[in-house]
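Student: My questions are about this predicted structure, shown below with the sequence.
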Amino acid sequence: MRSTFVLAVSLTALLWSGEATGQDHHTNIQHSTEASADTVKVTTVKELFTKGEVEGHVRNYFMATWNHRSLSDNYANAIGAEIAYKTATFHGFRMGFAGLFTYNLFSSNINERDPISEKHPKLELELFDIEDPENKADLDRLDELYLEYSSDWLKAKAGRFSFTSPLMNPQDTRMKPYSFQGIQVQVPLQQKGILTLAWFDHFSPRSTVEWFKAGEAIGIFSLGIDANGDPSGYPHHTQTRGVAVAGLQFKQSTRLSTDFWNYWIENVSNNSYGHAVLEVAPRVKVGVEGLYQFRVGNGGNPETKLAYFPDQQQWLAGGMLAYEPVNWHLSLNYLHTAGEGRFLFPREWGREQFFATLSRGRMEGTGKSDMVVAKVRKQWSGRFSSEAAVAKAWLPGAQDYRYNKYGATSYLGWVADLNYKPANPVLNGLSFRLLYIGRVSPGSDMPLKDMYYNTNFHNINFVTQLTF
C-alpha cells in the first residue's frame, strides 16, 4: 500500500509540474518541436497513455560465497521484477516511471553476524536491504519518475531516472540499481560528440529501498576508518546540497575517442576525470586515463573528524593496451593511485569504471597502490559471450590508515563471466549469466576476522532473467 500511495501521489505531482514545464520549453524551442514530428500521433490525453510503451524484466539471482577456513559461508536466492512505462511522445515531451520489487526466496542466516568477524554477509545482503538485514519482503522501490523532452538538438530529463558516467552509474547487476533524482541536459555536438550537464540532490543507492538527500546518502555503505585509524565520523554529518556533473564525449574520428567528466560535490570535493582511446594500428588500441580531485569548502563538515573529504589533493592514472581481432578483445590494463592521500568518491552513487575495473573490485578508498589486469573477451555468437580476467593488486598495509580506508590487502584475483541467450524463438527474452569471482592473498599476515569478504574467498552468481 505504501508504494502504491507514493506512486499515485508522485505521478499526480509530475503531471501538474509537467504541464507547467511543458509550456516553458515549448516557448523556448518551439521551432524545433514543430520541425520534428512525433513518432506516434497523439490526439487525446487517453492516447497519450494507451499508445505508450511498457518494458521491464523478471530476475532470479542465486549467489553463494565460500570464505576462508572457519569464517561462515553464505548463500541467498533473490527473485524480483521491474516494470517500466513511458507515455507516447507529444511535441517532444513524454513521461515515464518504473517500480521494482524483490523477495528473499531462500537464504542462509544473512541477518546474523559472522561470529569471528562480527560482520554481516556483505555480498549476499547486497541483494536485499543493507540497512535492514531482517527485511526479506518489503523490498519495493519507486525507481524512476520523470518528464523528458527530446529534439534533434536537445535532450532534457527531470525527476528520478538512471544516469550513466564513469563515476556515477546505475550498475544494474544486482536486484536494484543506483538511481538518481535531479535534472539532466544533453546537447549533441555536430554528430561528433555530446555535452552532458546534470544536477543531482537525492539518491537511492543499490541494495537499499529508500531515497536520501545527497548528504544523507554518503555513508550508507562501508564506513571504513579515517587517516588516524579511528572509525569514520562523516555518516549522517556530511553537509552538501548535491553534485553538479559536466561531461564532454567526443569521437573525433574512427580511430580516436575521448571523454572528459567533472563532478563538483558542493562543499565536499571536485573530481575531474578524462580518458582517450586511440587505434594506433589495425585492431590495436591504446588508452590513457587520469583523475584529479581536491577538497571543496570544508569537505562536508567544519569539524575535521566529521568531514568526508580531508584537506588533500589526490590523483590517479591508468592505461590500456588492447588487441581486438574479429569478435575478440584482449587487453592489459593498469591503474595507479598516487601517494597524496586516498582516492575518495561516494560508493553510494555508483562504481568507478576504469580500464582495470573488475566485478567485486574497487580501488576507491586507497592511495599509493597499483593494479594490473589482463582481460580476454570473446563474442562466440550473437547469443553467447565469455570473459575472463586475472588481476594483481598491490595495496598499502591494512594498518597504513592514511592510504587504506577499508583495511584491504594486496591480492591476486580472477573473474569468469558467461552470458547466454537461448536460440529457441519460444524462449525469446530469456538470458542466463554465470559469474565467478575468486581472490587470494598468499602470505598475508591479515587476521582471520579481517579476511571476511575481503580476501581468500570464492563467490559464484547465477542470474536468470526474462526481459520484455
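Tutor: Cool, got the structure. Numbers count the residues shown, from 1 in each chain.
Student: rest of the way, CA atoms for contacts and neighbours
Tutor: Noted.
Student: Run a quick neighbour tally on the nearest residue to residue 389 once chain neighbours are set aside.
Tutor: Closest residue to residue 389 apart from its sequence neighbours, by Cα to Cα, 6 or more residues apart in numbering: residue 375 at 4.4 Å. Around residue 375 there are 20 other residues, counting by other Cα atoms under 10 Å.
Student: OK, contacts around residue 375?
Tutor: Residue 375 makes contacts with 329, 330, 331, 332, 333, 387, 388, 389, 390, as judged by Cα atoms under 8 Å, 6 or more residues apart in numbering.
Student: ranking these by neighbours, who comes first?
Tutor: Within these, most neighbours by other Cα under 10 Å means residue 333, with 23 neighbours.
Student: picking up where we left off before, ok, now how distant is the residue nearest to residue 389 from residue 328?
Tutor: Separation of residue 375 from residue 328 (Cα to Cα, to the nearest Å): 10 Å.
Student: Over to residue 133?
Tutor: In terms of Cα to Cα, residue 133 sits 41 Å off from residue 328.
Student: my guess is residue 354 meets residue 274, correct?
Tutor: No. In this structure residue 354 lies outside contact range of residue 274 using Cα atoms under 8 Å: 10.2 Å.
Student: between these two, what contacts are shared?
Tutor: Looking at what touches both residue 354 and residue 274 (by Cα under 8 Å, 6+ apart), the common residues are residue 289.
Student: Counting neighbours around each, name which of the two comes out higher.
Tutor: Comparing residue 354 with residue 274 by other Cα under 10 Å, the one with more neighbours is residue 354, at 22 against 19.
Student: Validate this expectation: the more buried one resides in a strand.
Tutor: No. Counting by DSSP: H, G, I helix; E, B strand; the rest coil, residue 354 is not found in a strand; it is coil.
Student: how close does the residue nearest to residue 156 when sequence neighbours are not counted sit to residue 153?
Tutor: Spatial nearest neighbour of residue 156, chain neighbours left out: residue 185 (4.3 Å); criterion: Cα to Cα, 6+ apart. Counting by Cα to Cα, the gap from residue 185 to residue 153 is 11 Å.
Student: Second structure follows, compare the two:
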Amino acid sequence: MRLLYLFIICLPIFSMAQDTVVVKKKGTLSGQWRTYYMMTSNKEALKDFNALATGGKLKYQYQLLENLEIGAALYNATNLGLQDLTIPDATTGRISRYEEGLFDRIDLENDAIFLLGEFYAKYNLKRHSFTLGRMKINTPLINPEDGRMIPTLVQGFWYQFNAEEAKFQLGVLNEIAPRSTGEFYGIGESIGTYPVGKNKNGDASQYTNSTSSDYVIMANANLEITEDLKLNIWNQFVDNIYNSFYIKPSYKLSESVQIEGEWLHQNKVGNGGNSIDSLRYFNQNTADVLGLKIAYKNKAGAVSLAYNGILPNGQFLSPREWGREDLFSFQKRERSEGSADNHALVLNYKTDFSAAKDLNLTSILSIGKHWKPDVTNAILNKYAMPDYTHVNLDIFFNIKKLKHLKPELLLTSKIGNGDIPDNPNLYFNKVDMFHLDLIFNYNF
C-alpha cells in the first residue's frame, strides 16, 4: 500500500518538466513533492528516533472570471515505516517530539494522510483581494511553519489591501487544520492537539477538548511612515480566550544597518476558554513580550543580534498547533511559548556562497542563549524547559542543473545549562540532544 501512495505522489514529477503546467487556457496545475528524513539523538540511554516521510501537494487554480479565481490543493504525508513511533522511551514512557509531527499526531498508526487543505474562491481588484474558503496565511502567530510535511492551514475569510506605502489585512477564521494532523478543527477544538504542559498547580493541563472558542479575528496594518521608518501592527482576537496586540517598528540607520523593536501584549477574553479553572487554556490576566534586534548587511552576508524578554506578569501563550511564534529570538526546533520571566539572546549569520560550479548554498547559523524560569515553577514555566544553549545550522542547496530540486539540511544541538534536576523528563527531547532534518523539495 505504501508503494501505491508513493506512486501517486511521484506521478506528477515524472510527467511535468516546467514550473507550472497549463492544463486549460485559464487553469494551472502546480505542486511540490517532498521527501523528509528526521532524526533525534537523545541523552545517553534515552531513546533515539528516526522517521522518513514522502508526500507533498497538488494544487489547481482556475480563472473562472476576469477577476475571480478558484483553487484547491490536496496535501499528503506518507510514513515509509523507518521506525515504529508508537513505541515509547522505556525510561520516560514518552514518544518522539519531532518525528511524530511528520505524520498524523492524533493517530500515529495512520500511515497516510490526505487533506484537502486549500479550497477557495478569490476575487481580485487592482488593490483589493477577497478570499473565502480554505487557505494558507502567514501572520506572526498563525502561520504555515513549513517544518513538517503538511503546513498549518485555515478556513474562513481574508481581505487584503495593497498600496505603495501601506498594506492592510483583515481575516475571520472559523476552523484551523494544525500541521501534523489530518483534518480541520473548530477553533477551540484545535487547541490541545499538541502537548499541553502543566497548569499553574503543576498538574497536567486539561484544556484538550475543553476549550470553547468559535472564531479568530485578525487585523493588520503595515505602514511606511518614512522611507526609513516602517511600522507593522497586528491584532489577534481569539473568541472567549485572549487578545494579542503586536507592534513592530523598524528603522534603517544606514544602507547596511537596521534596528527593530517589538512588543506583544496579551489579555484574557471571556473566561479564557472554560469557566472551570482546571480546564482553562488562558489562565491569567495579561502577558507581555518585549524585543530588540539590530541587523547589519553587506555583500558578504547578513548578521543580526536579537533579544526577547517575557515579563513575569504572565506566560506568553499561543497555541503551538497554529504555527511558530514569529519573534526575534525564535530558533527552529524550540520556542519560548509557555514561559514568563524568560530571556533569550540570539545571534544569526546568513551568507550565500558557491560550493561548486553548479552548486550554490545559503547557510544560516543561529546561536542562542535562553534563560528559563525554574523547571519546578509551573506558573512561569509551563513545559518545564531548562536553561539551554541552542545552535542551528540551516543549509539550503541551489543546484543549477536541477532548478526544481531544493534540498535543505538542518542541524540542531540544544545543550542544557546550569543545575538541572536529575530527572530524565527534563532532558528527553528537550536538551543535551542532537537533531537532524534532511529535506528534498521538488517544486513544479
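Tutor: Arrived safely. No experiment lies behind these values; they were computed from the predicted model shown.
Student: on that earlier part again, what's the match for the residue nearest to residue 389 of the first structure in the second structure?
Tutor: Matched to the second structure by TM-score structural alignment, residue 375 of the first structure sits across from residue 348.
Student: Just to be sure, its match is in a strand?
Tutor: Yes. Under three-state DSSP, residue 348 of the second structure sits within a strand.
Student: State the distance from it to residue 368 of the second structure.
Tutor: For residue 348 of the second structure relative to residue 368 of the second structure (Cα to Cα), the value is 9 Å.
Student: Repeat that for residue 172 of the second structure.
Tutor: Counting by Cα to Cα, the gap from residue 172 of the second structure to residue 368 of the second structure is 35 Å.
Student: So between these two, which is more surrounded?
Tutor: Comparing residue 172 of the second structure with residue 368 by other Cα under 10 Å, the one with more neighbours is residue 368, at 22 against 19.
Student: And residue 76 of the second structure, what's its match in the first structure?
Tutor: Matched to the first structure by TM-score structural alignment, residue 76 of the second structure sits across from residue 101.
Student: so which strand or helix has that match?
Tutor: Per DSSP states H and E: residue 101 of the first structure is located in strand 93-107.
Student: what's the answer for residue 215 of the first structure, then?
Tutor: helix 214-217.
Student: Not counting its own residues, what contacts that helix?
Tutor: So helix 214-217 of the first structure is contacted by 200-205, 235-243, 348 (Cα under 8 Å, 6+ apart).
Student: tell me the average deviation of that helix from the second structure after fitting.
Tutor: For helix 214-217 of the first structure, the mean deviation from the second structure after alignment is 0.5 Å (mean Cα distance after the TM-score superposition for the first structure).
Student: In the second structure, what stretch matches that helix?
Tutor: So helix 214-217 of the first structure sits over residues 187-190 in the second structure, by TM-score structural alignment.
Student: And for stretch 61-68 of the first structure?
Tutor: Going by TM-score structural alignment, stretch 61-68 of the first structure lines up with residues 36-43 of the second structure.
Student: how distant is that stretch from the center of its chain?
Tutor: Offset of stretch 36-43 of the second structure from its chain centre (Cα atoms, centre = their mean, to the nearest Å): 19 Å.
Student: quick one, strands of the stretch 51-200 of the second structure?
Tutor: Using DSSP state E, counting those that start in this stretch, the strands of the stretch 51-200 of the second structure run over residues 68-79, 112-124, 128-135, 153-162, 166-177, 185-186.
Student: Now render the ones you listed as TSV, adding distance to residue 11 of the second structure.
Tutor: Shown next, in TSV, are the strands of the stretch 51-200 of the second structure (distance: least, Cα to Cα, whole Å):
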stretch	distance to residue 11 of the second structure
strand 68-79	13
strand 112-124	16
strand 128-135	25
strand 153-162	25
strand 166-177	26
strand 185-186	30
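Student: Out of those strands, the one nearest residue 403 of the second structure is which?
Tutor: Residue 403 of the second structure sits nearest to strand 68-79 of all the strands of the stretch 51-200 of the second structure, at 22.5 Å, using Cα to Cα.
Student: how big's the offset between that closest one and the first structure?
Tutor: Strand 68-79 of the second structure sits 0.7 Å off on average (mean Cα distance after the TM-score superposition for the first structure).
Student: dump the residue contacts of the counterpart of residue 381 of the second structure in the first structure.
Tutor: Counting by TM-score structural alignment, residue 381 of the second structure corresponds to residue 404 in the first structure. Neighbouring residues of residue 404 of the first structure by Cα under 8 Å, 6+ apart: 342, 365, 366, 367, 395, 396, 397, 398.
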